[in-house]
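Engineer: Pasting a predicted model and its sequence here:
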Amino acid sequence: MKKTRLAVALAIIFSASGTVLAADSTEVQVLKQQMETMQKQMAAMQNKLETMTASSQAPQKTGEANAPLAANIGGANVTLYGFADLSADVGNDGKQGVKQVSSNLSYVGVRASKNLGATGMKAIVQVETLANISGTPTETGALASRNSFVGLAGGFGKLMLGKTDTPYKRATGMMDPFSSSVGDYNSIMGNTGGDLRAEFDARVPHSIFYDSPKFHGFSVNALFSPGQKFDNLAGSDKYAFAQGEKICAGATPGSSGSTLDAGSTLCNDGAFKNAYSLAFNYESGPLLGTVDYERHQSVDRTGDTGGITSDESAAKIGVSYNFGSNRLSGIYEKFSRDGSIVPSVNERARNGYYVSDVQQLGNGMDLMGAWAHAAQTPGGPDFGAVDDKANMYALGLKYHYDKQLALYVVGAMLKQGTGAHYTIGAGGHGTAIASPRSDAGDTIPGETIKALSVGMQYAF
């Protein structure tokens, strides 16, 4: 450092000396320009040395990214990434208290891309796996259990094969600031029957899907998942496992439709044949809008009282606007069911409403609030045509330390009609809090469910 400063001083001295000694004014001017250039170079060197010295002495902040986790392997760009989201939860299902530690939306993944030369296209691949950090991994944590695919990308968009969140699910995901927490909107949105799963906010396997490029703010996402095969275990008139699958599409692993549960092989708890999903999106500046539709063919509900096999569909409209320090979002959703089912046992047809708001408080702090409403259904297989409306309220505070690390506290409350049996944390939270059950295993409807969660998120 001292040598650098000395060199700068000498340059100034030589410049002054040259001015005095030069007899010709032109030579003096040239010499001045040379000395000025040298001074600038020396000053730049000094600044660089000072920056390097300071960075080598200063400790790095926690959560601050180092070099990207990427490499070039065999001509392909390969990136390792992941997300950890753990929380400590306390709750009450209306009958008893619940304490738990949840892994939530935690995962690790590898993605790669390779340029295909003059074609202007790239080959792409992604393998993503759920990480059950706080609990014992199960079949849901198997390799490639999350969005995993191969495909081609270019000026035409992206065409992929594999498994992915449906376009219907992805379209409004950013409108839920409580995603994967106890305040996740899947307690009601995308959830046709108040189950632990949100059937119209799901990841679909063995699929073909396409993402278009944006054109004047407009884009389209489409997905088709081909049908199930016939399985003798289910009988000749039942759609069972898809080719290459051990779990019925749409069924709940471990309770119905999983070969790991030998007593439940009929796939009569929501398994479907083909699935179609479409999302029409528009984004311009602070405005985001989407119109979406998804259809499941031949959904088997024969496990329900009065249940039949019929098509089920969902449609929704979502709008979000960023006012600068505040983002306001709203969604309207409608579930429909074809067929001649008796209305008094049809809990799969209803409307849903959702509003969320995120207010930036400054210094990385966000205040979040949301409300979701499940309207009345024609009836239900267990409780008939009684009040099964529900409202979910969520309030949270989130502190973004930097782009990688965030801390949060979230509270949620689910108030239900006498025939409703919805679940807090369905569809994404590590351990959901469902409506309570009797000693005989029957669902007890109408209870108010509450939960409070404190957690940390880290992305890399």
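Structural biologist: Nice, thanks for sending it over. Numbering: from 1, shown residues only.

Engineer: switch to C-alpha atoms for all contacts and neighbour counts from now on
Structural biologist: Noted.

Engineer: Which residue comes closest to the residue nearest the centre of the chain once chain neighbours are left out?
Structural biologist: Centroid-nearest residue in the chain: residue 173, 6.3 Å away (criterion: C-alpha atoms, centre = their mean). Excluding the flanking residues, the one nearest residue 173 by C-alpha to C-alpha, 6 or more residues apart in numbering is residue 179, at 7.6 Å.

Engineer: Got another one to weigh against that:
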Amino acid sequence: MKKKAISALLASAFAASAVMIPTMAAAQSSAELMQQIQALQAQLKAIQAQVDKQAQATQQATQTAQQAQQTAKQASTSVAAVQKEADSTKASVSTIFERIDIPKQANSYKPGTVNMYTGEANPSVAGNTNFMAREKDDSLSFTMPAGGGITLYGNLDVSADYVNNGISSAPGQNGGNGPYGNNGYLAALSTNNTYIGLRGFQPISDWHDTQFLWQLQTNLALTTVSGTSMTNSQQSNSVNGGFTTGTTYIGFGSKDYGAFKVGKTIAPYQSSTAAFNTPFAGTLGSYNVIMGNTGGDNRVEFGTLMEHSVWYESPAWNNISFAALFSPGQNRATDSSGIPQSSSNCNGGNIPGSGNASGNGAGQNTGGVGSNYCDDGGFSNAFSTSLVYDDKKAWYAVAAYELHQNVNRGSDIVGANPAVLPSNYTATQLALADVGNESAFKTGLMYKFASTGTTIGGIYEWMYRNIPSYLQAQNERQRSGFWLTAVQDLPGANQVAVGWARANAAQGDAAGQHNYDPTIATGSSTANMYTITGIHQVDRNLSFYANYAATINNGNAHYDMGAGGHGITTDCHDSGVSGNNSGAPANGGITGGPQCWGGTHIQGISVGMRYRF
């Protein structure tokens, strides 16, 4: 366009020159006129050359711009291809990580999902907002076909203990021999609440969001060889380290209707309040020393692993959840004196005859004699339930109930002081009468102050035993008690916690079976357990802790230390071998009945490390 304008200008110049020529010819000579014309033509040629040069440059610039545009288009296409390839690679990598996911543990169990044995109740699968998603708190999870998953989890806990059993000064019967053996302080290494397990889920086709659930958990012994427990304080036919000795089940679950499971587990009565015991779980000063522990010792009647059970866990509705469990007794004996079918222990976790060395008691309808019957707390059917409010922020409230039917306490009628029993009844009659229902109810409230990192909580508990009035004098199973705790988070991933458990006076004493002077039988049967724990969290998995605890038994009381999870328990039976001719452990000269020393003051310190994954 510019070139055409210049050409038009030149044409006008030539036209002007043509008009000027006649005038110039009249004024000047032909020679001068020719020179002027030639000069003008030279100027016009120079202008034409410049115009041509400028037009050529414009054409080259246009071509260069077109080439640049083509190059930019090609570059854009290349970028799109690279982006597409990058997206494809990213998707492939994401798929790989979905197949193999190794996340780090988040604040396990808050401090706890303690798992029943770690102090944190196993979180309700149905109550999880990410129901049956890969468990981000566990160290190793794998996906399975059709969207399922499998997770390896566990808790490894070892401590060094230094404990005084408090038996040295215990009196013998009627001023007789006291306890023998290496009493006082004793050093020991203990494996506490240690287990490893696998849990998984698998979606079920055409069942809405229903999934098949399963878990296999095995309790382990890190400091001893696996085997049965046959010490003075613990007797069990269950092999510690045997496969699936812990919480194990199969079932179905949905985020809409909850979870139904079949197997063995800690019942809702115990698991619903595990959060109140988190810093102390598995230590000397666990709240299990008194809470749920009807007779003292170390068995925690309302906190044991409930075998052959079926249970339901609801989802959370407005922060409220519900759980219920039923366990059939599986016992042909009408007085619960037989071992349940398919079990290795009596219901409640004892071996047959564990509370009755002399062989007296019920069991006539079992076909067995001597120690072949479960007369130290064996029961038939069991029912357990809990109702929980948890806003996941500050408030936690719980109410729980558990019932054991036809609990056989025939062994409670034998011992050092049978004079409290009616003289017109035979031992067999009394033993058959000493079978009744036992139940427990508790309510608890916990609150966390987010601004200070302080958590306070408390539980009040009532336990009952339904037996005839003439046996109430030996009913140590009926009482109330409470647990108070405060936990303070500290800088540097540290935590300190204190706790106080109180057992109020029981209805009676177990027929004076304990090896102390029966003249103190009217003394108080109360007990207090005080404990303090410090925890340092190294990382998400590893922690170190130190725990001090003291159990102060009054009069006839014989509560222990370390019940419900600590590997080594210290109770009224924890003494050496007698030097007299009876051959029974520390029996104070008594040849019949269990060897138990009441009124002891037990205390100890434990330092340990724990690894949860």
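Structural biologist: Thanks, I have the structure now. In this text, all values refer to a predicted model and were calculated from it rather than measured experimentally.

Engineer: Mind checking the TM-score on these two?
Structural biologist: The TM-score (TM-score structural alignment, normalised by the length of structure 1) is 0.82; 413 aligned residues with a C-alpha RMSD of 3.3 Å.

Engineer: before we move on, back to that, aligned to the residue nearest to residue 173 of structure 1, what sits in structure 2?
Structural biologist: By TM-score structural alignment, residue 179 of structure 1 lines up with residue 281 in structure 2.

Engineer: count of residues packed around its match?
Structural biologist: 28 (other C-alpha atoms under 10 Å).

Engineer: Test my guess that it contacts residue 562.
Structural biologist: No: the criterion here is C-alpha atoms under 8 Å, and residue 281 of structure 2 misses it with residue 562 at 9.4 Å.

Engineer: Break down the stretch 451-600 of structure 2 into its strands, ranges please.
Structural biologist: Ranges of strands in the stretch 451-600 of structure 2, per DSSP state E, counting those that start in this stretch, are 454-465, 479-490, 494-503, 527-537, 542-553.

Engineer: quick one, which of the ones you listed is nearest to residue 270 of structure 2?
Structural biologist: Among the strands of the stretch 451-600 of structure 2, the nearest to residue 270 of structure 2 by C-alpha to C-alpha is strand 454-465 (11.7 Å).

Engineer: tell me what the closest one is packed against?
Structural biologist: Judged by 3 or more C-alpha pairs under 8 Å, 6 or more residues apart in numbering; DSSP states H and E, the packing partners of strand 454-465 of structure 2 are strand 435-449, strand 479-490.

Engineer: The last one versus strand 454-465: what angle between them?
Structural biologist: Note on geometry: by axes from the mean of the first three to the mean of the last three C-alpha atoms, to 10 degrees, strand 479-490 of structure 2 and strand 454-465 are set 160 degrees apart in direction.

Engineer: where along the stretch 251-400 of structure 2 do the strands fall?
Structural biologist: Using DSSP E, counting those that start in this stretch, strands in the stretch 251-400 of structure 2 cover 258-266, 305-313, 320-327, 382-390, 395-408.

Engineer: report the longest strand in structure 1, please.
Structural biologist: When structure 1 is parsed with DSSP state E, its longest strand is strand 76-92.

Engineer: helices or strands next to it in the packing?
Structural biologist: strand 70-73, strand 97-102, strand 107-115, strand 449-459.

Engineer: Need the winner for burial among those.
Structural biologist: strand 449-459 (a mean of 21; mean count of other C-alpha atoms under 10 Å).

Engineer: List of residues touching that one?
Structural biologist: Residues outside strand 449-459 of structure 1 that contact it (C-alpha atoms under 8 Å, 6 or more residues apart in numbering): 63, 81-94, 181-182, 403-415, 423-424, 433-435.

Engineer: Just the buried residues of those residues.
Structural biologist: Neighbour counting over these (16 or more other C-alpha atoms under 10 Å) leaves 81-87, 89-94, 181-182, 405-415, 423-424, 433-435 as the buried ones.

Engineer: if I line the two up, what does residue 554 of structure 2 land on in structure 1?
Structural biologist: Match for residue 554 of structure 2 (TM-score structural alignment): residue 417.

Engineer: That match is in contact with residue 385, isn't it?
Structural biologist: No: at 11.5 Å, residue 417 of structure 1 does not count as touching residue 385 under the criterion of C-alpha under 8 Å.

Engineer: what about the helices and strands packed on strand 454-465 of structure 2, which gets the closest to residue 460 of structure 2?
Structural biologist: Nearest of these (C-alpha to C-alpha): strand 479-490, 4.4 Å.

Engineer: Where in structure 1 does the closest one fall?
Structural biologist: The aligned range for strand 479-490 of structure 2 in structure 1 is 350-361, by TM-score structural alignment.

Engineer: That stretch vs structure 2, mean deviation?
Structural biologist: For stretch 350-361 of structure 1, the mean deviation from structure 2 after alignment is 0.7 Å (mean C-alpha distance after the TM-score superposition for structure 1).

Engineer: which residues are contacting that stretch?
Structural biologist: 175-177, 185, 188-189, 192, 325-336, 366-378.

Engineer: Likewise for stretch 243-255 of structure 1?
Structural biologist: Contacts for stretch 243-255 of structure 1 (C-alpha under 8 Å, 6+ apart): 197, 199, 204-205, 228-229, 240-242, 257-261, 264, 267-273.

Engineer: ok, longest helix in structure 1?
Structural biologist: Criterion DSSP state H: the longest helix present in structure 1 is helix 25-57.

Engineer: That one - contacts with which helices or strands?
Structural biologist: helix 2-21.

Engineer: Buried only: go through the contacts of stretch 243-255 of structure 1 for me.
Structural biologist: The buried subset of these (16+ other C-alpha under 10 Å) comprises 197, 199, 204-205, 228, 240-242, 257-259, 264, 267-273.

Engineer: mind checking how far the match of strand 479-490 of structure 2 is from the chain centre?
Structural biologist: 16 Å (C-alpha atoms, centre = their mean, to the nearest Å).

Engineer: Ok, stretch 222-235 of structure 1 next?
Structural biologist: From the chain centre to the centre of stretch 222-235 of structure 1 is a distance of 27 Å (C-alpha atoms, centre = their mean).

Engineer: ok, now stretch 173-181 of structure 1?
Structural biologist: 7 Å.

Engineer: before we move on, what about stretch 10-21 of structure 1?
Structural biologist: 65 Å.

Engineer: What are the buried residues along that stretch?
Structural biologist: Judged by neighbour count using 16+ other C-alpha under 10 Å, the buried positions of stretch 10-21 of structure 1 are 11, 12, 15, 18, 19.

Engineer: these two touch, right, the fourth one and residue 31?
Structural biologist: Yes: Residue 18 of structure 1 is within contact range of residue 31, at 6.8 Å (criterion: C-alpha under 8 Å).
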